[in-house]
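> no letters, just coordinates:
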């Protein structure tokens, strides 16, 4: 992007877009503010008119990623209703789709070390995204007898961890690329085993 973007008020977004590419290529600690500025077509000094440094730039990448992620999760959840089971399953698929389609955002959100409580805006949108999976878990867990029902936050965290693990197996040419199952199938079968253990899916289905 040329320097003209700054005069039109687009420099902050141009820097975010540049950082997302660099994060995908080099990881969140593999680039400098100067590199992001060069890719955006501005001087390094111009960066500091919008961001205090690389961490704040990455935090904005994460915030924008959570906005996209929350919207995708909410749409996925709604698409599975009125079936609580289908709605829950759709959120898992949406997680994989987001990681595949927005790798720079995903890394900024989950692998950069930037805490979600770094700013109010980041904390709020991360909470909205997390809340979708918890809501799906809460609705589905109503089918479990109260004495056997895990807390919805734990339920959601189990699926979150499983989804994240599948993403990591298949990301950036990692060894998981040699696993003879597509990531969606791997996650779906894992969720199926988990839900059978909770008695939410009959053993023979």
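It's in. Please read all numbers here as calculations on a predicted model, not as lab measurements.
> hey, let's count contacts and neighbours off CA atoms from now on
Fine.
> and the nearest residue to residue 85 once chain neighbours are set aside, how many residues sit next to it?
Nearest-residue entry for residue 85: residue 140, 6.1 Å, with adjacent residues in sequence omitted and distances by CA to CA, 6 or more residues apart in numbering. Number of residues near residue 140 (other CA atoms under 10 Å) recorded here: 20.
> what secondary structure does residue 140 sit in?
Counting by DSSP: H, G, I helix; E, B strand; the rest coil, the backbone at residue 140 sits in helix.
> ok, structure two:
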């Protein structure tokens, strides 16, 4: 295991970086605070200056992850302008990109069992990330007659669930779940089917 070491005066972030490596190698429950401290090059007692337990450390990793995640979704949404459809599809691709580039954060956010309500700071950034998807859904759903329009929260939740499923099954190299199609294609076609059902994309001829 690569030992990052603690050299820069930021003990809290050094522990976060050490725990990220451990999460990627062993999962969110496969390491102890003592191991994180050892990897960061400090004594176990030093950990408790910032974290009361492993769950608090993982919650901080999740908070940082959601912060990056929300920024990526927001950037993707803005980059798709002026088309509402392009903006919406871009947020789905950003979900896959985040899971690949930040696997440790992704696991802390979605697979550690840590509630987004554990701290106000974590709840704030997690809500901001979902808010970007809801904003994209709301903009796109303006083209649906009001009486047939799903709530933006439901619309966003469907796409979040679809994106999460593609990531979990096909984008993270899980054993036995290889797909003959790239994850991006799976997500794009899945979103396409969903949007056609809502009448937002014309049916194939």
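It's in. Only a predicted model underlies this, so the values are computations on that prediction, with no experimental measurement involved.
> just give the TM-score of the two.
Remark: TM-score between the superposed chains equals 0.95 [TM-score structural alignment, normalised by the length of structure 1]; 201 aligned residues with a CA RMSD of 1.1 Å.
> tell me if I'm right that the residue nearest to residue 85 of structure 1 and residue 84 touch.
Yes - counting by CA atoms under 8 Å, residue 140 of structure 1 does reach residue 84; the two are 5.2 Å apart.
> determine the longest helix present in structure 2.
For structure 2, the longest helix by residue count, based on DSSP state H, is helix 54-79.
> go through the very next helix or strand once past that helix and flag the buried ones.
Per DSSP states H and E, helix 54-79 of structure 2 leads on to helix 84-101 as the next helix or strand towards the C-terminus. Under the neighbour-count criterion of 16 or more other CA atoms under 10 Å, helix 84-101 of structure 2 has 84-99 buried.
> what do you get for stretch 171-179 of structure 1?
residue 176.
> how long is that stretch from one end to the other?
12 Å (CA to CA, to the nearest Å).
> what is the distance between that stretch and the centre of its chain?
19 Å (CA atoms, centre = their mean, to the nearest Å).
> now do that stretch: everything it contacts.
Here stretch 171-179 of structure 1 makes contact (CA atoms under 8 Å, 6 or more residues apart in numbering) with 168-170.
> give me the nearest residue to the most centrally placed residue in structure 1, chain neighbours excluded.
The centre of structure 1 sits closest to residue 106, judged by CA atoms, centre = their mean, with a distance of 4.8 Å. Spatial nearest neighbour of residue 106 of structure 1, chain neighbours left out: residue 99 (5.7 Å); criterion: CA to CA, 6+ apart.
> and what of residue 134 of structure 1?
Leaving aside its sequence neighbours, residue 134 of structure 1 sits nearest to residue 156 (CA to CA, 6+ apart; 5.2 Å).
> do the same with residue 71 of structure 2
Closest to residue 71 of structure 2 by CA to CA, 6+ apart is residue 129, at 7.7 Å.
> once aligned, what mean separation remains between the one helix or strand the one you found maps to and structure 1?
Using DSSP H and E, residue 129 of structure 2 maps to helix 120-141. Taken over the aligned residues, the distance from helix 120-141 of structure 2 to structure 1 averages 0.5 Å (mean CA distance after the TM-score superposition for structure 1).
> same question for stretch 58-65 of structure 2.
Averaged out, stretch 58-65 of structure 2 is 0.3 Å away (mean CA distance after the TM-score superposition for structure 1).
> quick one: that stretch aligns where in structure 1?
Under TM-score structural alignment, the match for stretch 58-65 of structure 2 in structure 1 covers residues 58-65.
> list the contacts of the matching stretch.
16, 19-20, 28, 102, 105-106, 108-109, 112, 114, 118, 121-122, 125-126.
> going by distance to residue 37 of structure 1, which of these wins?
For the contacts of stretch 58-65 of structure 1, the closest approach to residue 37 of structure 1 (CA to CA) belongs to residue 19, at 8.8 Å.
> contacting residues for that closest one?
36, 57-58, 61.
> what is the nearest of those residues to residue 74 of structure 1?
Using CA to CA, residue 61 comes nearest to residue 74 of structure 1 of the contacts of residue 19 of structure 1, at 20.0 Å.
> count the neighbours of that closest one for me.
So residue 61 of structure 1, with other CA under 10 Å, has 26 neighbours.
> relative to residue 163 of structure 1, how far out is it?
Going from residue 61 of structure 1 to residue 163 of structure 1 by CA to CA gives 21 Å.
> tell me what the helix holding residue 129 of structure 2 is packed against?
With contacts defined as 3 or more CA pairs under 8 Å, 6 or more residues apart in numbering; DSSP states H and E, helix 120-141 of structure 2 has these neighbours: helix 54-79, helix 84-101, helix 152-166.
> what angle separates the second one from helix 152-166?
Right, the one you point to is helix 84-101 of structure 2. 40 degrees (axes from the mean of the first three to the mean of the last three CA atoms, to 10 degrees).
> same check, this time on the longest one
Taking the same axes, to 10 degrees, helix 54-79 of structure 2 and helix 152-166 form an angle of 110 degrees between their directions.
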